[in-house]
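J.: Whatever this is, show me its structure:
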Amino acid sequence: MTAASTTRPVWVLGVDSGGSGLRLALARAEPDGRLVPHGRTAAREPVRTGSAGLDAGHLLDLLLPAARGLLADAGAAGEPVAAVCVGAAGMATLGDRLRAGLPGALAAGLATRGVALAADAVTGYAGALGERPGVVVAAGTGMIALGTDLRAWRRADGWGHLLGDCGGGAWIGRAGLEAALRAHDGRDGGSLPLLTRAVERFGPVAGLPGRVYPRSDRPAVLASFAPEVARCAAGEEADPVAAGILRAAAGEIAATAAAVCPPGAGAEVALTGGLFGIGEPLLAPLRAELAERLPRAVLVPAAGDPLDGALRIAAALPRGPLHLPTDPSLLRVDRPVAPGVGGHVG
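T.: Model (predicted):
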């Protein structure tokens, strides 16, 4: 991308690809660094994944018409999109086809001259903290932490519900259901309040294994019980077993954040993801754990979500090098030459 592109407004596009489909945001990047939003849209169809990884052709079939529609709505049909950032779940391990095919296809289809391809954890980080050093914990059904000192990325957990995701929604839900079954059996560590809520939600507990084990969406089923654990842990008559599960989850989350936190005072820690919506029964012990494990860090609100992060990264490309570190699997930047555009693009 040439230096001249920083002296005039340019269009930039952020893309967030996940299990629920594709989300896109178009904005105008001003020379003074301001980002002026110009619309969002979504394609409610997830990008296909095959034996070769994420399907670049299918992603483009969803992305290009949606992007052109946003440009048309903004009165900019046919104008080039200077930079695009695609953040995708699975990019780190399944993104080879995207890295091979997207830069050239976006140059041809949108006259794009700066393409960033990122794991969704990276766009989540950029949405929460921008281009500052720190840690972002993303917790929903699963749990992962990503940290950087702006020289390299550090990742912890995100290994899935069987091997990790410790402290995430599926982890909490599974622990809550175990406590319910312990109460049903009369074993130590059981919780009658959790047993009551498990029966209300899933029916007689004798049939619970058959309703959980065969499910292809088992992590989500387990995570659906996490809010019930939080409800049992809340209030003056809080169930001590449920409260203990959330304290343990807080300890796991804080330990994961500590594993990736850059050294030094003042590092920022942001929390993102639906799990934290269960509120104070988890957040109160988590704040205490973070204060103990990371006494020199500062807990800050997340500024935005992964789509905001993708847009931020795209907007940074016309200004020059990213402050976030590039990485072969987590964040790659290409600067293809759009057809018909001469000169060197570095």
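
J.: Could you use CA atoms for every contact and neighbour count after this?
T.: OK.

J.: all strands for the stretch 101-250 of the chain, in order.
T.: Counting by DSSP state E, counting those that start in this stretch, the stretch 101-250 of the chain has strands at residues 114-119, 134-139, 143-148, 153-157.

J.: So which of these is nearest Asp55?
T.: Closest of the strands of the stretch 101-250 of the chain to Asp55 is strand 114-119, at 14.0 Å (criterion: C-alpha to C-alpha).

J.: circling back to that earlier point, can you add distance to Gly53 and mean neighbour count and give the strands of the stretch 101-250 of the chain back as JSON lines?
T.: Formatted as JSON lines, these follow (distance: least, C-alpha to C-alpha, whole Å; neighbours: other C-alpha atoms under 10 Å):
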{"stretch": "strand 114-119", "distance to Gly53": "14", "mean neighbour count": "28"}
{"stretch": "strand 134-139", "distance to Gly53": "23", "mean neighbour count": "27"}
{"stretch": "strand 143-148", "distance to Gly53": "21", "mean neighbour count": "26"}
{"stretch": "strand 153-157", "distance to Gly53": "21", "mean neighbour count": "18"}
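
J.: to compare against the first, here's another:
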Amino acid sequence: MTHAAESWVVGVDSGGSGLRVALAEVTARGPGPAETAVSRTPVRTGEAGIDARQLLEQLLPMVHGLRGHGGTGGARPVAAVAVGAAGMATLGGQLRAELPGALREAFGIRGLALAADAVTAYAGALGQRPGAVVAAGTGMVAVGTDLTEWRRADGWGHLLGDCGGGAWLGRAGLEAALRAHDGRRGGSAALLAAAESAFGPPAELPGQLYPRTDRPAVLASFAPEVARCAAEGDPVAVGILAEAARRIADAAEAVCPRETGSEVDIALTGGLLRIGDPLLVPLHAELTDRLPGARVVPPAGDPLSGALSIAAALATGSLQLPGDPAMLYLAGPGGGV
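T.: Here you go, the predicted model:
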């Protein structure tokens, strides 16, 4: 067995913007400083789920390149790999079937973790302690654990859920804009003006949105305008942000562990939070009211650092996060456990 101080681990973050890979040495405190590589080509998702072969076609050369760096006199041994992928929970069947054997053959690894991206976001934000993480970007999902099991809430996509996320928020703002255009109650002249500036005449908006395959991203692009109108005092926009905060708090409340014997932490992550106080102020108020025994903390790291930390824990036998077939699939030398 390779000593932990001489082992290297790989973390992978696969999402809609491409593939990020990091290689780091295992230290007594976890992964050391990482070398990274980035591919801007997203991994395809088809009828069979996430395309394992396309992921491997990108991942293997990236890891080989990182292993050859550093002047160590040869390729550095890889003890464990952790892959975090968007859609793993429902679309990861092909990855679970093909990646363990392929990565063992390529690198001789002893441990492999295949995780939902929400789990690597959790590990990056909170490490290996009980708590909850909300990931709010274009979509919205919350995960929590008491270190015995995972809980997940929402993350059902922009048609069925992702309530309070960027696409939800943008859609609510555009609906209020169209109400004002029609003369219906609940409309906002400020949001109508913002929508016309961003998309043109209201009558053309359906044609711009409905045929688009990237419709969630287009809807989410309007979320900052809703926040701007709220910051400028538009009451309809203020109400939309308050409702978004309630929806996000619903998910956090559903997954937050209640009986850990100590105060639990909630981390808020994701690009939607950059819209600032119009969302954060009501969200913090909702969380304080519903979960008085919890504290909101800043995330310590991102999903890629979370994947590295899971790989390091696998390499050293110190993983405390619970395994789960859909959320955190652990494959050792004998297969999945």
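
J.: So which of the strands of the stretch 101-250 of structure 1 is nearest Leu22 of structure 1?
T.: With C-alpha to C-alpha as the criterion, Leu22 of structure 1 lies closest to strand 114-119 of the strands of the stretch 101-250 of structure 1, at 14.0 Å.

J.: Provide the aligned range in structure 2 for that closest one.
T.: The aligned range for strand 114-119 of structure 1 in structure 2 is 111-116, by TM-score structural alignment.

J.: Could you do stretch 139-146 of structure 1 as well?
T.: Aligning stretch 139-146 of structure 1 against structure 2 (TM-score structural alignment) gives residues 136-143.

J.: Please state the offset of the match of strand 114-119 of structure 1 from the chain centre?
T.: Distance, stretch centre to chain centre, for stretch 111-116 of structure 2: 15 Å (C-alpha atoms, centre = their mean, to the nearest Å).

J.: residues in contact with the equivalent of Pro100 of structure 2 over in structure 1?
T.: Here Pro100 of structure 2 is matched to Pro103 in structure 1, going by TM-score structural alignment. By C-alpha atoms under 8 Å, 6 or more residues apart in numbering, the contact set of Pro103 of structure 1 is Gly114, Val115, Asp334, Arg335, Pro336.

J.: Need the max-distance pair from those.
T.: The distance between the two most remote of the contacts of Pro103 of structure 1 (C-alpha to C-alpha) is 7.7 Å, for Val115 and Pro336.

J.: Determine the three-state secondary structure at the closest residue to Val337 of structure 2 other than its chain neighbours.
T.: Nearest non-adjacent residue to Val337 of structure 2, counting by C-alpha to C-alpha, 6 or more residues apart in numbering: Leu330, 5.5 Å away. Secondary structure, DSSP: H, G, I helix; E, B strand; the rest coil: Leu330 of structure 2 is strand.

J.: From Pro322 of structure 2, how far out is Leu330 of structure 2?
T.: 10 Å (C-alpha to C-alpha, to the nearest Å).

J.: sorry, back to before: mean deviation (superposed) between the match of strand 114-119 of structure 1 and structure 1, please.
T.: Here the mean offset of stretch 111-116 of structure 2 against structure 1 after fitting is 0.8 Å, by mean C-alpha distance after the TM-score superposition for structure 1.

J.: Including distance to Ala255 of structure 1, could the contacts of Pro103 of structure 1 go into CSV?
T.: CSV is the format used below for the contacts of Pro103 of structure 1 (distance: C-alpha to C-alpha, whole Å):
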residue, distance to Ala255 of structure 1
Gly114, 37
Val115, 34
Asp334, 35
Arg335, 38
Pro336, 41
